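Student: the following block contains a protein sequence and its predicted model.
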Amino acid sequence: MNRRASERTGWSCSSSSEYTTVDSIRSWSDRCREEIEPFLQAWAPSRELQLVRAAWRPGESITAGEVVRHIVAHEIHHIGQLSVWAREVGKEPVSANLIGRRLF
């Protein structure tokens, strides 16, 4: 999310391109988790079809269920990226197991 989108939504999870060290990325990730976790904790099946507006899709409404599935798919995508990069530098690949990752 770019800074302008962050200002519109009130989210502080701005673009990760602002962070250039592992510590700054971890700090950014922790702040994002603090914002996302209450949303996931409050999830109820009745929210599945609730229409929401996403900053990255101006003028369009999507369902909250689509947002949650997008978050999960995006997390899996990044786990795959980390696994490939770890192998490239001779490290153990990141596990694709989502159980125990404290996603919420």
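Tutor: Happy to help now that I have it.

Student: from here on, just use CA atoms for contacts and neighbour counts.
Tutor: Will do.

Student: quick one: the helices in the chain, in order.
Tutor: Assigned by DSSP state H, the chain shows helices spanning 3-9, 22-41, 64-88.

Student: now these in JSON lines, with distance to residue 51 and mean neighbour count?
Tutor: As requested, the helices of the chain are exported to JSON lines (distance: least, CA to CA, whole Å; neighbours: other CA atoms under 10 Å):
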{"stretch": "helix 3-9", "distance to residue 51": "16", "mean neighbour count": "13"}
{"stretch": "helix 22-41", "distance to residue 51": "15", "mean neighbour count": "13"}
{"stretch": "helix 64-88", "distance to residue 51": "6", "mean neighbour count": "14"}
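
Student: next, the one to line up against it:
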Amino acid sequence: MVRSGPCGILCKNYKTLPVHKRSFHSREQNCDVTVVGENGQTRPCGRVCKNISALSDHKRRDNSEHKTCNLPVIGDDGLQRLCGKVCKSALDLSNQKRIHRKRKPVDVN
């Protein structure tokens, strides 16, 4: 076990110590992703995150491009069409696709 200085975390070996330091003990990071503001103009996000790990989480959660669900569904009219739901992130899209995979009861009448 290797101790990581003042934070007191124990790392398994010398290879994991630099990863820990880079992820949790880096300086503040600014998000430089270009986003579209409410007025339709593009601007840099500019959010200040406390370290690289927080910046990575922010980019994945808040600044990922919108994704559209393209799985086929059966509409109320009985015709097959694409879902078309717009999801904010890749995680939301994954959850949306999971909804389509759930089994639905079949009406035998």
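Tutor: Received, thanks. Here the structure is a predicted model, which means the values were calculated and not measured.

Student: got a TM-score for the pair?
Tutor: Once superposed, chain against chain, the TM-score is 0.28 (TM-score structural alignment, normalised by the length of structure 1); 48 aligned residues with a CA RMSD of 4.3 Å.

Student: Serialize the helices of structure 1 to a markdown table and add fields for distance to residue 53 of structure 1.
Tutor: Shown next, in a markdown table, are those (distance: least, CA to CA, whole Å):
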| stretch | distance to residue 53 of structure 1 |
| --- | --- |
| helix 3-9 | 10 |
| helix 22-41 | 15 |
| helix 64-88 | 9 |
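
Student: and those helices: which comes nearest residue 52 of structure 1?
Tutor: helix 64-88 (6.2 Å; CA to CA).

Student: strands of structure 2, start to end?
Tutor: 2-3, 10-11, 29-30, 34-36, 42-44, 48-49, 67-68, 72-74, 80-82, 86-87 (DSSP state E).

Student: quick check: the gap between the residue lying closest to residue 86 of structure 2 once chain neighbours are set aside and residue 98 of structure 2.
Tutor: Take residue 86 of structure 2 and drop its neighbours on the chain: the residue closest to it by CA to CA, 6 or more residues apart in numbering is residue 68, 4.4 Å away. When distance is defined by CA to CA, to the nearest Å, residue 68 of structure 2 is 14 Å away from residue 98 of structure 2.

Student: so which of the two has more stuff around it?
Tutor: residue 68 (17 against 10; other CA atoms under 10 Å).
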